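K.L.:
Quick one: sequence plus predicted model below, questions after.
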Amino acid sequence: MQRRAEILKLIKENGFKRVSELKDIFQVSEVTIRSDLRMLQEEGKIERNYGGAMMKEELETPSFSETSMLLSEPKAAIAQAAVELIQPGDSLFLDGSSTTLLLAKLARNIENITIISNSIPIFEQLKEITTATLIGIPGSLNPRTQTFVGPYAEKMINDLRATKTFISPKGVLLEGLRDITMVEADIRKRMMDSGNEVIVLADHSKFNNNRTLIPIDSFDAVHTIITDQRPDEAFMSIFAEKNIRVIVADTHDD
């Protein structure tokens, strides 16, 4: 059908299109558009999500084990720089990333901290610790990232507060932080809103990663960015304007 081909073309060009937008473009009912999207999803071409649809390949999130193997040295250096910002008595939001898992391993020896996370691997790492308080965020399991997401997880984060939030988004663009899926972006946004100090952990591959379509937030709430290579001047200018501290982790042994 011609209309479905045109819808698919629009989604491919824009990354994501809402049902309401498609209804206005094609001058048909929402019921008709939803039917078209259902057919395209059944053909394996798109994924319907949050009142619209996006290309299926954009939703292919790397598994946790896959991301854990990538850029291990820079991530370890970033985690080492991050743990130096944690003080005894701090409460921490940690998102479900391989970099925050490394951070959790390093933070286990800091006394009297509280770790709040939706990550199964983080709690597997810390489950026997006796010097920290662990708070697990419940929700629907995302099997690829091994994290709990969804409305229940978001509500719990909204109800909590922490002295520091550590997140590792999938992309850092000039307009702000980005992710691959809406559910993970929503969790990270809630953690940013509920933390007194927001610290972004982003290796050099995250900068200008244009495959990350979903916005998390602008840089307005960010206090510190820890990376392994100095960002280019376009980013540094924005960070200076917003008074964001940039820490470049040392990736070389002495």
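P.N.:
Perfect, thanks for sending it.

K.L.:
make it CA atoms for all contacts and neighbour counts henceforth
P.N.:
OK.

K.L.:
got a list of what the spatially most central residue of the chain touches?
P.N.:
By Cα atoms, centre = their mean, the mean C-alpha position of the chain lies nearest to Pro169, the distance being 3.8 Å. For Pro169, the contacting residues are 177-179, 188, 200-202, 206, by Cα atoms under 8 Å, 6 or more residues apart in numbering.

K.L.:
Put this next to the first one:
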Amino acid sequence: MTVDRPRAPRRGTERRREEILRHVRDGSGDIAGLAARFGVSVSTVRRDLQHLAGDGHVHRTYGGAVAGGHVAERTLDEKESGHRAQKEAIARAAAERVADGDVVLIDAGTTTGRFARALRSRSRLTVITNSTLVLRHLADAPGIELIVLGGRVRRPNGAILGPEGEETLRRLTPDLAVLGADGLDARNGLSCPSLGQAHAKELMAERGREVLVLADATKLGAGPFPYHARPAGPWTLVTDASADPAIVREFTTGPIDVLTVPAQP
């Protein structure tokens, strides 16, 4: 019996997806046309588009796809270089909410990464995370038991996403869930670069007994991406004191507390 081999090696698949993305951005996102152009089956193109949609690069439509996102997603290094004092102040204020013995769930992001770093010297903590950045900060912290949620590493933000991690989350009730956001709107919630990430954030918020969202002032009122996570229960926004008071007031009309902190000198 013969066994069908994959049509192309992994690198070939990556190159094809890069080319498909280029054509979608140019307005040529029809599935049949892409299949003919690349000499692959319609089902293969559907899988490629689903992969690109999962990473937030495209939106699926009937019969094809269109370019996704409102802005280009930045890398962790690019995000880390901006608003450092504000992020540090937010992270340290959030860390003060953690008591020894707590179980803390930490989302991916640069401000949440700083929050994790602020916990390095703490003892008797259990930290659960889907973030490669948090893993980097806490992997060798002696007083912290670290649990990493399973799945596929999403680039460029280092979030680990997938059904394995979601299944683990459904078995946990952390004392505190700490979420990051690329943008935050009082009505729509947390702006996310992919549908999978929006779903993961909502599940994290659902499982946490207390929920903190860490977002510096530049993210308030912003929605750079088309997907959103809406925490179902009460939560606390931790932001910096430079936030526009009018925008901050929008977050105080519902089950949301707001904590503003001065930037570190």
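P.N.:
All right, it came through fine. Bear in mind the structure is a predicted one, so any value in this text is a computation, not a measurement.

K.L.:
TM-score of the superposed pair?
P.N.:
Superposed pair, TM-score by TM-score structural alignment, normalised by the length of the first structure: 0.76. Supporting alignment: 221 aligned residues with a Cα RMSD of 3.0 Å.

K.L.:
so which of the contacts of Pro169 of the first structure persist in the second structure?
P.N.:
Counting by both residues aligned by TM-score structural alignment, their matches' Cα atoms under 8 Å, the contacts of Pro169 of the first structure that remain in contact in the second structure are 177-179, 200-202, 206.

K.L.:
quick one, helices of the stretch 1-150 of the second structure?
P.N.:
Ranges of helices within the stretch 1-150 of the second structure are 10-25, 31-38, 42-54, 76-80, 84-95, 110-118, 132-138, based on DSSP state H, counting those that start in this stretch.

K.L.:
one step back: just put the kept ones among the contacts of Pro169 of the first structure in a markdown table and tack on secondary structure, neighbour count and distance to Leu213 of the first structure.
P.N.:
Converted to a markdown table, those look like this (DSSP: H, G, I helix; E, B strand; the rest coil; neighbours: other Cα atoms under 10 Å; distance: Cα to Cα, whole Å):
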| residue | secondary structure | neighbour count | distance to Leu213 of the first structure |
| --- | --- | --- | --- |
| Leu177 | strand | 26 | 10 |
| Arg178 | strand | 29 | 6 |
| Asp179 | strand | 25 | 6 |
| Val200 | strand | 22 | 18 |
| Leu201 | strand | 25 | 19 |
| Ala202 | coil | 23 | 17 |
| Lys206 | helix | 19 | 13 |
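
K.L.:
With respect to Met39 of the first structure, which of these is nearest?
P.N.:
Asp179 (26.5 Å; Cα to Cα).

K.L.:
And the closest one? What does it align with in the second structure?
P.N.:
Aligning on TM-score structural alignment places Asp179 of the first structure opposite Cys192 in the second structure.

K.L.:
got it, and Thr163 of the first structure?
P.N.:
Under TM-score structural alignment, Thr163 of the first structure pairs with Asp175 in the second structure.

K.L.:
can I assume its match is in contact with Leu212?
P.N.:
No - counting by Cα atoms under 8 Å, Leu212 is not a contact partner of Asp175 of the second structure; they are 11.0 Å apart.

K.L.:
More neighbours: which of those two?
P.N.:
Leu212 (24 against 18; other Cα atoms under 10 Å).

K.L.:
measure Val248 of the first structure to Lys170 of the first structure for me?
P.N.:
18 Å (Cα to Cα, to the nearest Å).

K.L.:
which of these two has more neighbours?
P.N.:
Lys170 (27 against 17).

K.L.:
what residues are up against that one?
P.N.:
Lys170 of the first structure touches 177-180, 206, 209, 212, counting by Cα under 8 Å, 6+ apart.

K.L.:
any idea where the strands of the stretch 151-254 of the first structure begin and end?
P.N.:
162-167, 171-173, 176-179, 195-201, 214-217, 224-227, 245-248 (DSSP state E, counting those that start in this stretch).

K.L.:
quick check, nearest of the contacts of Lys170 of the first structure to Glu13 of the first structure?
P.N.:
Thr212 (14.3 Å).

K.L.:
which residues touch that closest one?
P.N.:
By Cα under 8 Å, 6+ apart, the contact list for Thr212 of the first structure reads 170-171, 178-180.

K.L.:
which residues in the second structure does stretch 124-139 of the first structure match up with?
P.N.:
The aligned range for stretch 124-139 of the first structure is 136-151, by TM-score structural alignment.

K.L.:
for that stretch, how far is the first residue from the last?
P.N.:
17 Å.

K.L.:
contacting residues for the equivalent of Ser205 of the first structure over in the second structure?
P.N.:
Counting by TM-score structural alignment, Ser205 of the first structure corresponds to Thr218 in the second structure. With contact set as Cα under 8 Å, 6+ apart, Thr218 of the second structure has these partners: Ala243.

K.L.:
again with Asn209 of the first structure
P.N.:
170-173.

K.L.:
Ok, Ile120 of the first structure next?
P.N.:
96, 146-147.

K.L.:
got it, and Gly69 of the second structure?
P.N.:
56-58, 193, 224-226.

K.L.:
Are any of these buried, and if so which?
P.N.:
56-58, 193, 224-226 (16 or more other Cα atoms under 10 Å).

K.L.:
I figured Gly223 of the second structure hits Ala186, correct?
P.N.:
No - in this structure, Gly223 of the second structure is not within contact of Ala186 by Cα under 8 Å, at 10.6 Å.

K.L.:
Give me the more crowded residue out of the two.
P.N.:
It is Gly223, of Gly223 of the second structure and Ala186, that has more neighbours when counted by other Cα under 10 Å, with 23 against 19.

K.L.:
So that one versus Ala229 of the second structure, what's the distance?
P.N.:
Counting by Cα to Cα - Gly223 of the second structure and Ala229 of the second structure are separated by 11 Å.

K.L.:
Pull out the buried residues from stretch 218-237 of the first structure.
P.N.:
For stretch 218-237 of the first structure, using 16+ other Cα under 10 Å, the buried residues are 219, 221-229, 231, 235-236.

K.L.:
Redo those as JSON lines? Include distance to Pro74 of the first structure.
P.N.:
Listed next are those as JSON lines, based on distance: Cα to Cα, whole Å:
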{"residue": "Phe219", "distance to Pro74 of the first structure": "22"}
{"residue": "Ala221", "distance to Pro74 of the first structure": "24"}
{"residue": "Val222", "distance to Pro74 of the first structure": "21"}
{"residue": "His223", "distance to Pro74 of the first structure": "21"}
{"residue": "Thr224", "distance to Pro74 of the first structure": "17"}
{"residue": "Ile225", "distance to Pro74 of the first structure": "14"}
{"residue": "Ile226", "distance to Pro74 of the first structure": "11"}
{"residue": "Thr227", "distance to Pro74 of the first structure": "8"}
{"residue": "Asp228", "distance to Pro74 of the first structure": "6"}
{"residue": "Gln229", "distance to Pro74 of the first structure": "9"}
{"residue": "Pro231", "distance to Pro74 of the first structure": "14"}
{"residue": "Phe235", "distance to Pro74 of the first structure": "19"}
{"residue": "Met236", "distance to Pro74 of the first structure": "20"}
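
K.L.:
Thank you kindly, that will do.
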